[in-house]
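> Sequence plus the predicted model coming up.
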Amino acid sequence: MSARRASVAPASDPYPRSPTVHPLPTAEAEIGEELAVVRPGLVSRYADELSGARASVLTRLWRALAHEPLPWVTGRERVRDGLVLRLADGRTLHGPPADPYATAAYVTAVRLGGTSYEDPARLMTGLAVPHGEAFAAELRHSAASLALSRADQPPVPETPPPAGTAPDWVWEQRVVDGHPFHPNCRSRPGFTVAEQLAYGPEHRPLVELCLLPVAAQDCLVTGVWPRELRDGGRLLVPVHPWQAEHVLKRPCEGGRLAAHPLMSLRTLALPDGPHVKTALSARLTSSVRDISVGSVAASAVLSDFAEDLAPRTDGLLHFTRTLGAATAHSPDLAAVWRESPRTYTAPGEQVLPVAALPVTGLADSPSWLAAFARLALTTGLRLLELGVALEAHGQNLLVVLSGSGAPLRLVYRDLADIRVSPARLARHGIAVPELPARNLTDDPMALRRKLFGSLVAGALAGVAGSREALRAALAAAVSDLPCTADVRALREEPLPAKALTLMRLSPGTPGDQWTTLPNPLVLDQGASDQ
């Protein structure tokens, strides 16, 4: 996160940059050239941010190289000054000690054979592995877009608004650096500089959604579609303007709807109303962000199920309800309406996504971080015991804070990717909802991967910012948890995490791929055990 950005190339850096001067990679130069036309005042700041952005992306890439089951990494060995990876072609890759939970940009260069690399894209090209060139192009775009995002921030941090006064989008738009662990943290291929500035939440725009009329009889609708978005026998479906121009290639025939983009870019908050999730058939980070017909069909069932489930958390967790969803039987033309998380706040309280917590500075307090970890783990594990594994990463999970900043309770949004165990539900006398097969599993590993990979190795790690801070928070929290099989796994086993780089380098393999990270609570687990 931007709150923990480290300075680049400290004097003690054991892997100094190559003295050879290279021209800017294509993506960096192209963005610079476009920026000179559309926002010339940002050019200098963009150039200043490039080296730090490369280091941030390289740090994320080094985490993957050190911990993911990449087939061309044949061994990992700790050495006095860092970590050595042995490659299948006989070369070695030498870098600093790998902290899989670090969010600061601590990796400024790594050495492949006799060459030092500070640019993650050039490193990936130098590795010469299958599908590496395509991934290198994404890394170039990620670093360049990250530099652009940082360049467009106020030069002096704004004073956080008083509790309860910030609109929904304010905290979401302060998450400048994107995903804390994905090398493609800001990759937006297909977006021009003008489009990034116009639509990226970190640039704080007001986006005018296109309202496209579709015959109601040609749509699948669940829940209640807003009356104001009906025109006789037609539905007015909100469409992201990028989608309308580049994918649907249709003008805004039914008018426009102004909204503020949230963290995911394709989900936006109306100034005085709900949130609207739009289809966006562009690859952001890892996935193409469309809305499947199946997810629209299941949205009302999931929402009702969650509403019945929430009371079992003793008021610690609320779910934002899906108000209505519609699709023209196409993942490219669909929209979902959800409640605002502010629905579940009282006067004087503030709700913000967990990914925004580093910006607040609250997590710098070990006692605050321990209290938040206790709240998140208690709630997540209680639901897991009942039979529901949340995908509680920093975007889906939000925290309600008191006026003094104390974590009070949680709000969860976007139920499409939860996992539900029919066997566990039955043990607790809970009816199994009629969900798509992909949402259902009784496999304990699959359930733990979903929760632990998103909540512990994702949200909590991203807030903690380092292995030691995460260890302290977990140690304080788990002591109060009941000794179930899930809790024992959390205490004793390596932590599951999505193998995000392996997934980008395996375009022919559908679905999630996984790795394990050393458990901070188990001192003898490390990268060389992979």
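Thanks, I have it. Here the structure is a predicted model, which means the values were calculated and not measured.
> alpha carbons only for contacts and neighbour counts from here, please
Fine.
> Could you measure from the residue nearest in space to the middle of the chain over to residue 79?
With distances taken as Cα atoms, centre = their mean, the residue of the chain nearest its centroid is residue 179 (4.4 Å). Distance check for residue 179 against residue 79: by Cα to Cα, to the nearest Å, it reads 29 Å.
> Residue 478 now?
From residue 478 to residue 79 the distance is 32 Å (Cα to Cα).
> and these two? which has more neighbours close in?
Between residue 478 and residue 79, counting by other Cα atoms under 10 Å, residue 478 is the more crowded of the two (20 against 12).
> my read: that one touches residue 374, true?
Yes - at 7.3 Å, residue 478 counts as touching residue 374 under the criterion of Cα atoms under 8 Å.
> Name the helix or strand for the residue nearest to the centre of the chain, please.
According to DSSP states H and E, residue 179 maps onto no helix or strand at all.
> And it, how far from residue 171?
From residue 179 over to residue 171 (counting by Cα to Cα), the distance is 15 Å.
> and what of residue 219?
The gap separating residue 219 from residue 171 is 34 Å, by Cα to Cα.
> Give me the more crowded residue out of the two.
In this view residue 219 and residue 171 are compared by other Cα under 10 Å, and residue 171 has more residues nearby, 24 against 17.
> Run through the helices of the stretch 201-350 of the chain in chain order.
Along the stretch 201-350 of the chain, counting by DSSP state H, counting those that start in this stretch, helices occupy 241-243, 293-309.
> Deepest-packed of those helices, please.
helix 241-243 (a mean of 23; mean count of other Cα atoms under 10 Å).
> try it against this one:
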Amino acid sequence: MRVCGTVAERELERQLSAIRPELTDTYLTSLPGARAAALARLWRGLVHEPLPWVAGRTSGRDGVTLRLADGRQLHGPASDPWATGTAIASLELDGRPYEHPARLVTALAVPGGQRFSAELDHSTASLALSRTAPAPPEPPAAPWEWEQRSPDGHPYHPTCRSRPGFSAAEQLAYAPEHRPVVTLRLAPVSGATVRGPWPAELRDGHLTLIPVHPWQAEHTLDGRTLLPGPAAHPLLSLRTLDLGQNLHVKTALSTQLTSAVRDISAYSVENAVITSEVAEAVAGRLGGRLHLTRTLSAAGADTPDLAAVLRESPYGYAGTGEQVVPVAELPAHFAPLPHSERRNRIIEFAHLALGVCLDLLDLGVALEAHGQNLLAVLDREGRARRLVYRDLADIRISPARLARHGFPPPPLTGRLLNDEPAVLRRKVFSCLVTGALGPLAGSAQALGTILQTATRDLPRTPDLRALMTERLPAKALTLKQLDPKSEQWALLPNPALLG
């Protein structure tokens, strides 16, 4: 039975039929589930974010009704902002059911909706394509295989699989869930900005050889001389790849994945190594509970379209009998355990993660510790013993807090520096709770229990009091898609206050 209907769905079906016809039936079968999953993420945003065209919200036994500024009403089921893995068959706009999130946004006719609708359409089709990936090996044969296990992407983002500009062939060739080997390109650059010791194998006389993602090579750097590069394995972020020999490379990829265009700014190149050194010195006060993957070097040309950052692999921090697992994969890793044991493992991890992130925040470094950047070192029994953090490009550093604890002023300027408690807490809370603990909990009730239990013996700092008593900040993901220039936040009910 044919279920394709939207522009993006039909186009991906056409491409698959040409290059991988054996996947077409699985893709078509996956479409209804992909639509329902994306619709649930969209509904979360519509119910809980500060959208200017929503005049009021009413909750009742039969769900939630949104009263729009133009007088129309949008109705759907109750929405738990911390729930994951949910699916919604349809939402009703003035009594008319909508099963596809893109068609609903088109019908809403709100500012930015036309662009957002196209992104939702593409993301939903891509999500169905991701779900055609074969089951991952059990257990993973290589550490980086942990990063290629989940097809669904961000658990709360309405465009969790948005990859505009990627054809079906390119998604199959580059996306981690399809487990490809990606052959990078090398761009020879004269006069490149280089920070840190750039490897000899990435130099050619006076030229710096900058690793380039093949998608970038074809779509953005057309006409530039490029050389064959090393083979690598794509990781959770798609543009970051495992090169082997304990080395990861973060490449520029000038397209919007989920909410942001993934290039590498000149500011990031200039400050990458210094930021790593500052954060590593502060983390040294945590008694070995946190490893920061060191930024080894960075290089860039005169454009954010051509830059790369080399850093340690987090998997090198596993000791004998240990394994390092991205926090985004912990829900699946803990799922086979009996309920009580699974709950204990999650609380143990939460106690470790909250303690580390709050202690580091008190010292003056606010991590962006979501499920992709944060990894757990698990012992033989699967219990979290230490943490590993990677990608320091968007942390925040407080000179005032550093000084209070005896650290010298950081040799940095610009956006990484901030002393405002609200800004620092928002960075930590929005990523750690929404991006790591929320998906592990799977519901507001479970998350409240985790927060209450895991923080009982933590120091009662002002930051902890704010975490446990104030509304929790979360990125307004739907509003951001409608208005990409906005920096709006949603303030969600604090589940620690339940009951």
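All right, it came through fine. Everything numeric in this text was worked out from a predicted model, so none of it was measured.
> now what about the TM-score between them?
Comparing the two superposed chains by TM-score structural alignment, normalised by the length of the second structure, the resulting TM-score equals 0.96, with 494 aligned residues with a Cα RMSD of 1.5 Å.
> quick one: the residue nearest to the centre of the first structure and residue 185 touch, right?
Yes - the criterion here is Cα under 8 Å, and residue 179 of the first structure meets it with residue 185 at 4.8 Å.
> Off-centre distance for the strand ranked longest in the first structure?
Ranked by residue count, the top strand of the first structure under DSSP state E comes out as strand 207-215. Distance of strand 207-215 of the first structure from the chain centroid (Cα atoms, centre = their mean, to the nearest Å) equals 27 Å.
> What residues of it count as buried?
207-214 (16 or more other Cα atoms under 10 Å).
> Stretch 469-482 of the first structure now?
For stretch 469-482 of the first structure, a neighbour-count test (16+ other Cα under 10 Å) marks 469-478 as buried.
> Then stretch 223-232 of the first structure?
223, 225, 229-230.
> Just send those residues back as JSON lines, with distance to residue 203 of the first structure too.
Compiled in JSON lines, these are given as follows (distance: Cα to Cα, whole Å):
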{"residue": "223", "distance to residue 203 of the first structure": "33"}
{"residue": "225", "distance to residue 203 of the first structure": "30"}
{"residue": "229", "distance to residue 203 of the first structure": "28"}
{"residue": "230", "distance to residue 203 of the first structure": "32"}
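> Please compare these by their distance to residue 256 of the first structure and name the closest.
residue 229 (10.9 Å; Cα to Cα).
> for the residue opposite the closest one in the second structure once aligned, what are its contacts?
Using TM-score structural alignment, the equivalent of residue 229 of the first structure in the second structure is residue 202. For residue 202 of the second structure, the contacting residues are 208-210, by Cα atoms under 8 Å, 6 or more residues apart in numbering.
> List just the nearest of those residues to residue 284 of the second structure.
Closest approach to residue 284 of the second structure among those (Cα to Cα): residue 210, at 31.3 Å.
> residues near the closest one, how many?
Using other Cα under 10 Å, residue 210 of the second structure has 28 other residues around it.
> got it, and the one 3 residues further on?
Counted by other Cα under 10 Å, the residues lying close to residue 213 of the second structure total 26.
> got a list of what it touches?
Residues in contact with residue 213 of the second structure (Cα under 8 Å, 6+ apart) are 184-185, 239, 251-253.
> ok, now with 10 Å
Shown in contact with residue 213 of the second structure (Cα atoms under 10 Å, 6 or more residues apart in numbering): 174, 182-186, 229, 238-241, 249-253, 306, 308.
> counterpart of it in the first structure?
Mapped onto the first structure by TM-score structural alignment, residue 213 of the second structure lines up with residue 240.
> And residue 99 of the second structure, by the same measure?
Per TM-score structural alignment, residue 99 of the second structure is aligned with residue 118.
> try residue 386 of the second structure
That one, residue 386 of the second structure, aligns with residue 409 by TM-score structural alignment.
> Residue 59 of the second structure too?
In the first structure, residue 59 of the second structure lands on residue 78 (TM-score structural alignment).
> Can you classify its match as helix, strand or coil?
Following DSSP: H, G, I helix; E, B strand; the rest coil, we place residue 78 of the first structure in the strand state.
> So it sits against residue 86, correct?
No - using Cα atoms under 10 Å, residue 78 of the first structure is not in contact with residue 86; the gap is 11.4 Å.
> any residues in contact with both of the two?
Counting by Cα under 10 Å, 6+ apart, the residues touching both residue 78 of the first structure and residue 86 are residue 94.
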